[in-house]
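[1] for reference, the sequence and a predicted model appear below.
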Amino acid sequence: MSLAAVSPPGNPATSFVLRCLLDMPLSPPATEISDSIVDLARHHMIAGLVLERIASLKGTPRTDDLAEKLRKPAQRTATKSLRILDAWNRLYVDHLKPSGLRHLVVKGIALDSRYRGSIGARGCRDLDVLLSLRDIDVLLPQLLEDGYNLTTTFSRPSDRVSLSDHMRILTRLSPEVEVVSPQGVLIELHSSLDLSGTAFPTDQWLGRAVQASIGSLSIPTPPTADHFVYLCYHHSRHEWSRLHWLSDLHLLMTHPSFDPEEVRAQARVAGLSRLVTACMELPDRIRDSLENQPEVPGNSMARDLTALCLNYARPAITPPEQGRLSATTPPLERFKSLSWIFCLDWRIRDRRRDRLRLIMNALRPKLADYQTWPLALAWTPIYWIYRPIRFVLRLF
C-alpha cells in the first residue's frame, strides 16, 4: 500500500473543521463557508465537537450564525448517543447482569464516558459490546425472546434451518452478530475484535476491564493502552474515512491516562507496533499539513494514513465501506477494493504468523457462504469446500 505525497486540504471548510478537532488556533470562518462546515460536521458525525470548539469564538456574527446552524445536527447526535447509552443500560440490567456475563463496551459511548465525561458531542452509530463466544451463545436467545431482532444481514436465510441452529451458525461464521433493540438501537455483539484473532484476545481483554462512570452508570471499558491500540487498528482498517475517528485519537493522546510507553508495550503484544507508531504521528502530521509545513520524511505508513484521512475528509468521496457493500458495485471492482483492504491489513501486521492467519481467515467459511447456501448446523463443515469454489466463481 503506497499513496501519493500528502497535500494540504484545499477546502477552507475542511481546514476549519480539522483545526477544531485538533484544538488548533481558530479564526472566525468566512460566512460563505458556513454551510460547507455544517455539511462536513454532519457527514463526519462531529457537529457537537465543532459546536463546542467554536464556543471560544462566540460573540461574532459569523460564529453565532454557524453555531445556530450546527445546533440542530448536534442535538440529533446527542439524542442518538443518549439512546445508545439507554440501550446499554437496558441490556445490562435485563440480561448481562442477571446472567453474570462479562463484557466490555468499546468505541462510541465508552470513549465519551471515560475520556469526555459526557455523552453526545461525538456521533455514534451503534453500541459495540465485546463478550466471549460462549456468553454470546447464552445471550442471543435471551435477546430474541425479549423483543430484540436480528438485522437483515444476520436474519435466517431459510425456514429449513432451525432458529437454534441459525444462532449457533452465526456465532461460528461471524466475529460479530447485529441485533436491533426494541427501542430501535443497533447493537453489535463481538466475540472477536480482529481478523487474525490474536491481536486482542477476548478473555484477556475482559479480564482487564476498567469502569467508566457517566452519571449514575458505570460502564466496563478497556484500559487506555488497550483501547488506543484497538482504535488504531479499527480506524486504519476503515481507512480513516470519518473525522470523528481522528478526534478519538487526539482525545486519548491528550488524556492524563495516556502513557506512550504503555501503549507501545501493548502494541508490541498485539503485533501492531508499526501501525500504532504511525497513528501516534497522525495528528501532528495533519497539523503540519494545515500549517503548510514540510512533510516529515521517514515513516511511510504515517504518511499514507495521513493521506487517507485528508482524502476522506471531503464528503464527496464515498466512504470505502459503502463502496464495498454497495449492491451496484461490479464484482471486479469490489474484489479490487477488498484486495486493497487485505493488503492494508497485511501491511500493518508486525508478525509473519499473524499475516499467515489473515490468509487462513480468507479461506475460512463466512456468513455469506451460509446465506447463499443455507445448511443445518451439522452440515456446515461443507462450507470449507464450498467457500474456495464460490470465491473463484465470483471473479468470473
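    Now that the structure is in, tell me what you want to look at.
[2] going forward, measure contacts between C-alpha atoms and count neighbours the same way
    Will do.
[3] the strands in the chain, which residues?
    Along the chain, counting by DSSP state E, strands occupy 104-106, 127-130, 149-150, 176-180, 186-190, 210-214, 217-221.
[4] between the last one and strand 210-214, how many degrees?
    Read it as strand 217-221. Between strand 217-221 and strand 210-214, the angle comes out at 140 degrees (axes from the mean of the first three to the mean of the last three C-alpha atoms, to 10 degrees).
[5] packing partners of strand 217-221?
    Applying 3 or more C-alpha pairs under 8 Å, 6 or more residues apart in numbering; DSSP states H and E, we find strand 217-221 packed against strand 104-106, helix 108-111, strand 210-214.
[6] below is structure B, check it against A:
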Amino acid sequence: MLLLFSRLELDDAQAEMAMSLCEEMKDWEAFRQIATHRFVLPIAYRHLRRLQPASLSAEQMAKMRHQVMSYYQHDLNVMVSLREVIQQLLRPLNIPYVTFKGPSLAARYYDEPAMRFSRDIDILVPRERMPELLALALAEGYRPLDPPELANNPISLAFVARYQKVVTLQSPRGIDVEFHSRIDNIGTVYDSRSLIDKAELMRVGNADVAVLPHDELFVYICWHHTKHFWSHLHWLVDIDAMQRHPSFDREGVLACADRHELKITVEACLKMAEVLSSPDFDFHCHTDARVDELLTLALEAMQGDIKLEHELANRKPTPDFAFHWQTDRRHRLRWQLLGWLRIFRPSYADYSEWPLPPRWHWLYRPLRPWRESVRRWSQSRH
C-alpha cells in the first residue's frame, strides 16, 4: 500500500487496489510508523483522507494528522531557513550557487509542498568561495556539525574547503544546511561549476532561489537515488511529481542523461517507476535484467534500515554507482586508483589534532596512514 501511496495522485485502478488493501490492514499503528520511517506519512495521510477507509479508526487518523501538522511546521522552518541562507550569506558575498533536492524540489513540483518532507538543505557552491561563506555563517550563529570542531579562522576554513567536499552547519533555527563543493565523489559524473552556471531562478516562498534546470534535476535525482538504492519512499514521490509537471520532457531528459553518460540509469529508473505504479505489479513483467536487479535491491532497501543500506553499499563497484551496468571499466579503474590514494587524504580531524601552518600541510598526506592507525588502535583500547 505504501508503494501505491508513493505518488501525488491515485488513478481509479490504484485507488481500488488501495481500498482493498485497507480492508486487509490489521495494524494501522505499524503502518503509521513505517510511513514515518520512509518519509511518506504526509502523502499517505492525504490519500487516506480522500479514501476514508472504514478500517482506519478516527483515533489513528487523528494521530496521523497531528504528526503531519508537526511536519508542516518543520517544512515551513526549512523554507524560511533556505531564504535566510540566501539573503544573509550567499547574496551579501555575491556567491554563485544552486540548491537541489529538498525544499526547492517540493516547491517546484508538488501541488502541496508540505507533502514532501525535507530533512535538510543542500546547496552547491564553488570550492574557492567556501572559506568566506563558512566564515560568515559561523559569525552569524550557524553551528558546525560536520566537522563538529570547525574553527572560524582563515587557515582552518581554507583547510576544510580544500579537503572536505561537504560541510554541514546547523542554522540558528535548528535546520541542517549542507554546503557542497562537489556532488559526486571524484568529479567524473558532474562538473560543479557547470551545474552552477546552468542554474535558473524560481520563486520559493517569497525569495528567488537558484535551482537546476528541469532535465538536469531529473537526471541527478535518478542517479542520486539509485546510488542509495531508492531506500526512502519519498524519492518515488519525487520522480512521480516531476513526471507529472508540465515541464517534463522525456526526450530532453534522456538527451541530458546521455551527456552525463547516465542514460542507462535514467531509463532503468523510468521503467522501475512504471512497474511500481501498477496496482498488481509483477517483478518479472519485463525482460531487462538491469531493471530486475534495480527493482530487487530497491525493494529490499525500502524494507530495510541504515545498516542494510550500508551492507548494500559495500557491494557497489564505486561509491557513485550502485550497479556495474551503470558505468564502465574506465570509471571503475579510475576509482580504484583514486580510492587507494584517498588513504593519504587528510581529514579535518588531522588538522584539529595537529594544526600546522599552510606551508606544512603537505605533511598530513604521508603521515595520514600512520596517524589513522594510531587513532584506531587508541579507540579499540577504550
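    Cool, got the structure. In this text the structure is predicted, and so the values were computed from the model without any measurement.
[7] deepest-packed of the helices and strands packed on strand 217-221 of the first structure, please.
    Most buried of those, by mean neighbour count (mean count of other C-alpha atoms under 10 Å): helix 108-111, with a mean of 26.
[8] what range in the second structure matches that one?
    Under TM-score structural alignment, the match for helix 108-111 of the first structure in the second structure covers residues 102-105.
[9] apart from its chain neighbours, what residue comes closest to residue 311 of the first structure?
    residue 317 (7.5 Å; C-alpha to C-alpha, 6 or more residues apart in numbering).
[10] ok, now how distant is that neighbour from residue 309 of the first structure?
    Residue 317 of the first structure is 11 Å from residue 309 of the first structure, where distance means C-alpha to C-alpha, to the nearest Å.
[11] before we move on, back to that, how many other residues sit next to the residue nearest to residue 311 of the first structure?
    By other C-alpha atoms under 10 Å, 10 other residues sit near residue 317 of the first structure.
[12] dump the strands of the first structure to a markdown table, plus distance to residue 18 of the first structure.
    Formatted as a markdown table, the strands of the first structure follow (distance: least, C-alpha to C-alpha, whole Å):
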| stretch | distance to residue 18 of the first structure |
| --- | --- |
| strand 104-106 | 24 |
| strand 127-130 | 26 |
| strand 149-150 | 37 |
| strand 176-180 | 32 |
| strand 186-190 | 29 |
| strand 210-214 | 27 |
| strand 217-221 | 27 |
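[13] and residue 297 of the first structure, which of the ones you listed is closest to it?
    Set against residue 297 of the first structure and scored by C-alpha to C-alpha, the strands of the first structure come closest in strand 104-106, at 33.5 Å.
[14] alignment lookup: residue 238 of the first structure to the second structure.
    For residue 238 of the first structure, the residue aligned by TM-score structural alignment is residue 228.
[15] pretty sure that match sits against residue 309.
    Yes. Residue 228 of the second structure lies in contact with residue 309 (C-alpha atoms under 8 Å); the separation is 7.3 Å.
[16] which part of the second structure matches stretch 201-209 of the first structure?
    Using TM-score structural alignment, stretch 201-209 of the first structure corresponds to residues 191-199 of the second structure.
[17] trace residue 315 of the second structure over to the first structure, please.
    Match for residue 315 of the second structure (TM-score structural alignment): residue 340.
[18] just residue 165 of the second structure next, same as before
    Aligned partner of residue 165 of the second structure by TM-score structural alignment: residue 175.
[19] could you measure from the nearest residue to residue 265 of the second structure once chain neighbours are set aside over to residue 292 of the second structure?
    In space, and not counting its chain neighbours, residue 265 of the second structure is closest to residue 326: 5.9 Å by C-alpha to C-alpha, 6+ apart. According to C-alpha to C-alpha, residue 326 of the second structure stands 14 Å off from residue 292 of the second structure.
[20] got it, and residue 74 of the second structure?
    37 Å.
[21] how far away is the equivalent of residue 296 of the second structure over in the first structure from residue 163 of the first structure?
    Using TM-score structural alignment, the partner of residue 296 of the second structure in the first structure is residue 307. Here residue 307 of the first structure is placed at a distance of 46 Å from residue 163 of the first structure (C-alpha to C-alpha).
[22] so the two - more neighbours on which side?
    A count of neighbours by other C-alpha under 10 Å puts residue 307 above the other of residue 307 of the first structure and residue 163, at 25 against 14.
[23] what separation is there between the nearest residue to residue 127 of the first structure once chain neighbours are set aside and residue 247 of the first structure?
    Leaving aside its sequence neighbours, residue 127 of the first structure sits nearest to residue 187 (C-alpha to C-alpha, 6+ apart; 4.7 Å). Distance, residue 187 of the first structure to residue 247 of the first structure, using C-alpha to C-alpha: 23 Å.
[24] all set now, cheers.
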